[in-house]
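> attaching a predicted model along with its sequence, questions to come.
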Amino acid sequence: MTTFVRAGYHADIRTVEYTAENGDRLLRSGGTLAWRLNNPGNLRPSRLYEGVIGTADTPNGRFAIFASPEAGRTEKRKLLRRGYDHLSLRDAIYKYAPPNENDTEKYLAFVKRRTSLGENTLLSTMSDAQLGDIMAAMEQMEGYNANQETRRERWVYVTSVSLSDGARPLADYPVQVVRNGSPTHVRTDARGALPAMVTTTDGEEVILLEATDAASEIGRITLEQRSRSIVLSRLRDIFEGVSQPHTPTREAATPPSPAPVRYVVQPGDTLSMIARRFRTTNSQLLQANSPTVRHADKIRPGQVLMVHTGAAASNMGSSPQGAAPPPIAPTRYTVRRGDTLSSIAARHGTDTASILAANRQSVRNPHLIQPGQRLVLPPRGTSTAATAPRTTRPVRRHASPTVGTRSRENEGHPLAIVPLTQRRAPWMEHAYAEATRWAGRTEDVIGRTINYHHELGTKWLKSLSGSDNAWCASFVNWCLREAGYTISKDHFRARSFVSDANFAQIDAAIYGALGVVGTSHVGFVYAKAVNGNPIILGGNQSDQINFAAFKKTSMRYYVPLTYLEFARTEVHDPRLDVSTVATLNAELGIAVNSHAAGSTR
């Protein structure tokens, strides 16, 4: 049986579009609204209902769309038992179908005639079979099965193609799509996805080409009578780096200090290792990252460090040479719900280091800003990086990016400055930042600032609090989205990753893998305990964002499909840090909520 995970209502053509777990889409039109919505009881949206996969805005108001008619009937039965059990049949009908919307007396007479029940009979005294008879009569009265001759259903099969470098989606990548000999120029979206391809002819071959003069082939896709998600990896050996001129001028011989490198700590890193890699020192790293790093032996994966490389590190604190340019007036910005320093910087044409420099007194922790807080933003286009004459040349990929500016053996031959790219689970910095930001605060506090359901577009889940608002999956999907990855279709359900074609199962716990506990909880693999059990960084753990250990026998592991190629290189050597839950939580000031200890909902 097909399981639908999402639905939307096209009011202009009165059609419901259902999306199945495998990506197939069903278009349903005609019949009655209740039939189109799988909603025999014409129920309005409510957080109390399970099986709701969408809502429909109609001239008569909003109605819930259920995954199946059975799901709709189940929720109607629960509603009658929950809110109507103490009422007589007459009072129940008047409450369910009030006179301002219905001919309630006619409605009551019809139900009595179909069930042979008296209007003064209490619902609490009725058997499940009798309640079922009432529901069947109400369903007929509501017109669920009317206009059957006009019902129309049509399946649509969609092939989704994404481009990846093996670890990250390739966003805004130019592609030429050739179908039936006709080329169309498109670009991938922010998640690396091309526009969906609908199967019109079974077996049609689609050719994907580089949208360049060379027009080299990326791949060929065969469209079928089924929906699929496909990732094509574009692993390139050459990419752009920036080098100094071969014969530097006097001015270029002593270039201004570059902007600090933004480095995300990886499993196994130590401060001294990072210092050696970037030709700086522990003390300079501590100075540049105070107060977020207070001890050289306490850095953790996912933590972001600002690293001044080489000569830039030795010049920290020195005055710049030459006269300053005329000042440009900064702007002021009020932090909004869901903002991070990096998202604010991206929108306003600057960088996080510049914002931190302009707000030293008010922003002491780059991961902790609050809605309503006022920030000073540097002028658009400015950053802490000074500019210098540059030429560009292709540079071969190295295992470790080159970040210095000195030539080999000081021979005067320039080395390129290759942008630092970190491919290992980029979403983990967002998860760690949220854990740092909230420092053990519970979901009722977190939800006043950010609702991860709402951030991903599910407005009917009004809160993070309560047993009906489990948010572990929405937290995971939010972190993935912030890092530029596709989210699961049924994003608020932990089990969505198990069946979503945009995610792939792997055989071992690697850093950043999505650890699914049964089908009811999901978080990120962060480290491992001494006994080998994975330590999960996740939301909705004891009503918090915290670290918790789970038995490895209860876990399955998944990664985004665009990350799969890189993940496979780590499965045989996961290189997870060994730690304890108590240590990790204590370092972020997280006191596990004892009133909900172990709860994952």
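Right, received. Where do you want to start?
> C-alpha only now, for contacts and for neighbours.
Noted.
> mind listing what's buried in the helix or strand harbouring residue 35?
For residue 35, the element it lies in under DSSP states H and E is helix 33-36. The neighbour-count check on helix 33-36 (16 or more other CA atoms under 10 Å) flags 33, 34, 35, 36 as buried.
> just put those residues in CSV and tack on distance to residue 354.
Putting the buried residues of helix 33-36 into CSV (distance: CA to CA, whole Å) gives the following:
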residue, distance to residue 354
33, 54
34, 55
35, 56
36, 53
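> looking at those, which is nearest residue 344?
Ranked by distance to residue 344 (CA to CA), these are led by residue 36 at 42.1 Å.
> got the contact list for that closest one?
15, 16, 28, 29, 30 (CA atoms under 8 Å, 6 or more residues apart in numbering).
> determine which two of those residues are furthest apart.
Across the contacts of residue 36 (CA to CA), the longest gap, 9.9 Å, separates 16 and 30.
> outside of stretch 571-580, which residues touch it?
Contacts for stretch 571-580 (CA under 8 Å, 6+ apart): 267-268, 506-511, 526-530, 535.
> show the end-to-end separation of stretch 528-543, please.
Its first and final residues considered, stretch 528-543 spans 22 Å by CA to CA, to the nearest Å.
> correction: the previous question concerned stretch 474-493.
In stretch 474-493, first residue to last residue: 7 Å (CA to CA).
> cool, and stretch 143-155?
Stretch 143-155 end-to-end distance (CA to CA) = 25 Å.
> and that stretch, how far out from the chain's middle?
Computed by CA atoms, centre = their mean, to the nearest Å, the chain-centroid distance of stretch 143-155 equals 36 Å.
> what does stretch 296-312 give?
26 Å.
> on that earlier part again, so which of the contacts of stretch 571-580 comes closest to residue 218?
Ranked by distance to residue 218 (CA to CA), the contacts of stretch 571-580 are led by residue 506 at 25.7 Å.
> how about the helices in the stretch 101-250 of the chain?
Secondary structure of the stretch 101-250 of the chain by DSSP state H, counting those that start in this stretch: the helices cover 104-115, 128-141, 250-253.
> what lies in contact with the first one?
Among residues not part of helix 104-115, those counted as contacts by CA under 8 Å, 6+ apart are 90, 93-94, 97-98, 118-119, 130, 133-134, 137-138, 141.
> narrow those to those that are buried.
The buried subset of those - by 16+ other CA under 10 Å - is 90, 93, 94, 97, 119, 133, 134, 137, 138, 141.
> for the contacts of stretch 571-580, which single residue is the most surrounded?
Counting neighbours by other CA atoms under 10 Å, residue 526 leads those with 31 neighbours.
> from residue 28, how far off is that one?
Residue 526 is 43 Å from residue 28, by CA to CA.
> SS state for residue 432?
Using DSSP: H, G, I helix; E, B strand; the rest coil, the structure places residue 432 in helix.
> okay, one more to line up with it:
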Amino acid sequence: MRFVKATYHLETKTVEYEAGDGTRLLKTGGTLNWRFNNPGNIMALPDASKQKGRIGAGTVYNPKENTFAIFSSMEAGEREKCALLKRKYRDNTISDMMSQYAPETAGNDPVAYSNFISSESGVAKDKKISDLNDNEFGKVVDAISKKEGGLKPGTEKWVYVTNVTVSDGSRPVADVPFKATLGSTSYEWKTDAYGKLKTIIHTKQGMAIVVKYTNSAGKEDVVYSAVAGDETKNILLTRNFSQFSAKTLAETPKAPREKSAQKPIEYIVMSGDSLSKIADRYKTSADEIAKNNNIKDVSKIFPGQNLTIYGVNTNGSSVYIVAPGDTLAKIAEKNGGNVDDIAQQNNISDPNKIYPGQSISIKKNGSNTAGETEKSAVNPPTLKTASKKPLQNRKVNTNKKALESVGGKKSGNPIALLPHDQREAPWMAVAFEEGKNRWKWGRVREGDGGINYHKKTGINMSSMVGDSNPWCASFVNYCLKESGYAISGSASSQSFSKNKNFVKISQPIYGAIVVFRKRGSWTGHVAFVYCKFKDGEYGVLGGNQANSVTVNPLKKVYLEQLNYELIGYYVPASYHPNAVRIVKNGGDLSSDFESIDKLRKNLGSNMLTLDDTKTR
């Protein structure tokens, strides 16, 4: 079990270790260095990133106030103790070292400490750390652990949890109210921005867990029930927010639509797309889309790329999907309508009775009409009005409105259009924008990008520059966070394979998180699966690749040149149902590019070199 977070409870002398899936280990009593997984009782530095393996800190009074580092494992604490001795005290004798390692100001006796180390290890007090052979160094290290308390154990208790995430099959759903009954106590909870309920801790074996949702009829439905046991469970509740319909306007072909009545659609290119396919879908031409988006070669578009496509008839009616917490008054105010008109035209007998997932037709000019339903389609597009703001600053559209009529920029007649699923790996749009605009596909190097992905994702690392500040995981977390998904909360590339917010899938798909590991190590690399080339190679889009953001070849760089292990492919838990559907349908990753060199050339990136194997 790999722990990612630790909290110290001083009053009970207990360290609460939390694993990626939420499971807890409580270490109570014993010596401090045993509780903290800190054999050398190393003080906590202000910058946690400078102590590898540290996942927390705890303040004690012995008798003075001191704050010590808490490590993910005893092995991690032992490694950091050895690294500290070699890094900080290599030019000191044992006597000199102890005046700093165990100073009088912290309530120690450095002379007695050095005498104990020398006597216990058989190494002279005046011998420098750098002059010790491996055997002598090992004995000094063991002597320090013995002096610091001998790792006398206390008691250990495992505590398991249940994690509940709510999804619409592709995205997490926020603000959904539930009633959770744990044993004899009930709580009113709502899902957070990542679709997650509060963690249910199994405080007692055999405790009943019941989660209920109040349906549109006011009746409580049990959506999950279980008995708390000795295992952690990650539960995904998938909600189908009804089907969505595209409406056709009344046929009035005599007056062409004015350009002022058209608004552009922001479309994100998906895997397997071509300009001709997109043009056909939106009843326009490839040449027109190319002209509006400055595309010189109509055969070269890229997954994640933003396109502006004309145009929505803003005078038409649209379909609004009721969200949790909505009322008819709120919907009317939001869309410039009238409650009575909306109720009448949608056959709503009681304006106080609407329910999440319900489709409501709204006329934009204030006059509402139910209209005729031509066809129905599942999973509407996530479409937004084009904006000059950077992609990462835009809000994800959760309104899920169906398009009424879309045609070419010069079209004179409304054309009925079924909504298109635009929810494929939304985080890839952020990744593409970062690579294109900020990093110029590898031509801008770390330190010059004007951003610290660590800070943006809550990691206490002051820089992305240097071997001690790897940022591939923080880049992945940033892209996920900006598109509304839960993150791993760690700068470790391996965190995605251990965290409850992510689920492993059987094969690579567009946007999947691919995790590599250095053989015999807990470090490695993480990136997004981007495409499959005609030569059979896969492209991965990631940060900390050649000290920038680029697309690298998966096999050539990571499996062959670096000899990493492929740990697997992962997706956010709330996206898993959609990923399963994509895998079932074949998961098309094919691209028009023959090789990585062709793709890089078209992106304007540097050609592949040995620098691309640089990853920390």
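Structure received. Predicted, not measured: the structure shown is a model, and the values here were computed from it.
> TM-score for this pair?
Put the two chains on top of each other and the TM-score (TM-score structural alignment, normalised by the length of structure 1) is 0.75; 512 aligned residues with a CA RMSD of 3.8 Å.
> before we move on, back to that, looking at the contacts of residue 36 of structure 1, spot the one nearest residue 477 of structure 1.
When the contacts of residue 36 of structure 1 are compared for distance to residue 477 of structure 1 (CA to CA), residue 16 wins out at 25.3 Å.
> okay, now the closest one: neighbour count?
Neighbour count of residue 16 of structure 1, defined by other CA under 10 Å: 25.
> which helix or which strand is home to the residue most central in space within structure 2?
The centroid of structure 2 falls nearest to residue 487 when counting by CA atoms, centre = their mean (3.0 Å). For residue 487 of structure 2, there is no helix or strand it lies in under DSSP H and E.
> excluding residues flanking it in the chain, which one is nearest it?
Excluding the flanking residues, the one nearest residue 487 of structure 2 by CA to CA, 6 or more residues apart in numbering is residue 477, at 5.3 Å.
> the one you found falls within a helix, correct?
Yes - assessed by three-state DSSP, residue 477 of structure 2 belongs to a helix.
> got a list of what it touches?
Residues near residue 477 of structure 2 by CA under 8 Å, 6+ apart: 457, 487, 488, 489.
> please tell me which one of the residues you listed counts the most neighbours.
residue 488 (26 neighbours).
> doesn't residue 501 make contact with that residue?
Yes - between residue 488 of structure 2 and residue 501 there is a contact under CA atoms under 8 Å: 6.9 Å.
> so for these two, which residues contact both of them?
Here residue 488 of structure 2 and residue 501 share no contacting residue, scored by CA under 8 Å, 6+ apart.
> residue 220 of structure 1 matches what in structure 2?
Here residue 220 of structure 1 is matched to residue 225 in structure 2, going by TM-score structural alignment.
> how much space separates its match from residue 501 of structure 2?
21 Å.
> who has more neighbours, the two?
Between residue 225 of structure 2 and residue 501, counting by other CA under 10 Å, residue 501 is the more crowded of the two (24 against 13).
> could you dump the contacts of residue 36 of structure 1 into CSV and include secondary structure?
Below are the contacts of residue 36 of structure 1 laid out as CSV (three-state DSSP):
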residue, secondary structure
15, strand
16, strand
28, strand
29, strand
30, coil
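> list buried members of the residues you listed by neighbour count.
Buried members of the contacts of residue 36 of structure 1, counted by 16+ other CA under 10 Å: 15, 16, 28, 29, 30.
> could those go into TSV alongside distance to residue 472 of structure 1?
Output for these, formatted as TSV (distance: CA to CA, whole Å):
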residue	distance to residue 472 of structure 1
15	32
16	28
28	32
29	35
30	38
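> can you tell me the closest non-neighbouring residue to residue 272 of structure 1?
If the residues on either side of it in the chain are set aside, residue 272 of structure 1 comes closest to residue 282, at 5.9 Å by CA to CA, 6+ apart.
> one more: residue 358 of structure 1?
Counting by CA to CA, 6+ apart, residue 358 of structure 1 lies nearest to residue 376, which is 6.1 Å off, once chain neighbours are set aside.
> I'd like to know how far the closest residue to residue 501 of structure 1 other than its chain neighbours sits from residue 155 of structure 1.
In this structure, residue 501 of structure 1 finds its nearest non-sequential neighbour in residue 229, 5.7 Å apart by CA to CA, 6+ apart. According to CA to CA, residue 229 of structure 1 and residue 155 of structure 1 sit 17 Å apart.
> more neighbours: which of the two?
For residue 229 of structure 1 versus residue 155, the count of surrounding residues by other CA under 10 Å is larger for residue 229: 18 against 15.
> compute the distance between the more buried one and residue 19 of structure 1, please.
As judged by CA to CA, residue 229 of structure 1 and residue 19 of structure 1 stand 14 Å apart.
> the residue mapped onto residue 264 of structure 1 from structure 2: neighbour count?
Aligned by TM-score structural alignment, residue 264 of structure 1 pairs with residue 268 of structure 2. By other CA under 10 Å, the residues close to residue 268 of structure 2 number 22.
> repeat for residue 273 of structure 1
Residues lying near residue 273 of structure 1 (other CA under 10 Å) number 13.
> where does it sit, in terms of helix or strand?
Using DSSP H and E, residue 273 of structure 1 sits in helix 271-277.
> tell me the counterpart of residue 192 of structure 1 in structure 2.
Using TM-score structural alignment, the partner of residue 192 of structure 1 in structure 2 is residue 195.
> okay, buried residues for stretch 463-480 of structure 2 please.
Those would be 463-465, 469-480, for stretch 463-480 of structure 2 by 16+ other CA under 10 Å.
> tell me which two in the residues you listed are the farthest apart.
Spanning the widest gap among the buried residues of stretch 463-480 of structure 2 are 465 and 480, at 22.0 Å by CA to CA.
> residue 224 of structure 1: which of the contacts of stretch 571-580 of structure 1 is nearest?
Minimum distance to residue 224 of structure 1 across the contacts of stretch 571-580 of structure 1 is 26.2 Å, recorded for residue 506 (CA to CA).
> shouldn't that closest one be in contact with residue 557?
Yes - between residue 506 of structure 1 and residue 557 there is a contact at 5.7 Å, judged by CA under 8 Å.
> just say helix, strand or coil for residue 437 of structure 2.
Once three-state DSSP is applied, residue 437 of structure 2 turns out helix.
> next one: it from residue 430 of structure 2, what distance?
Separation of residue 437 of structure 2 from residue 430 of structure 2 (CA to CA) stands at 10 Å.
> give the contact list for residue 490 of structure 2.
Counted by CA under 8 Å, 6+ apart, residue 490 of structure 2 has contacts 4, 459, 473, 474.
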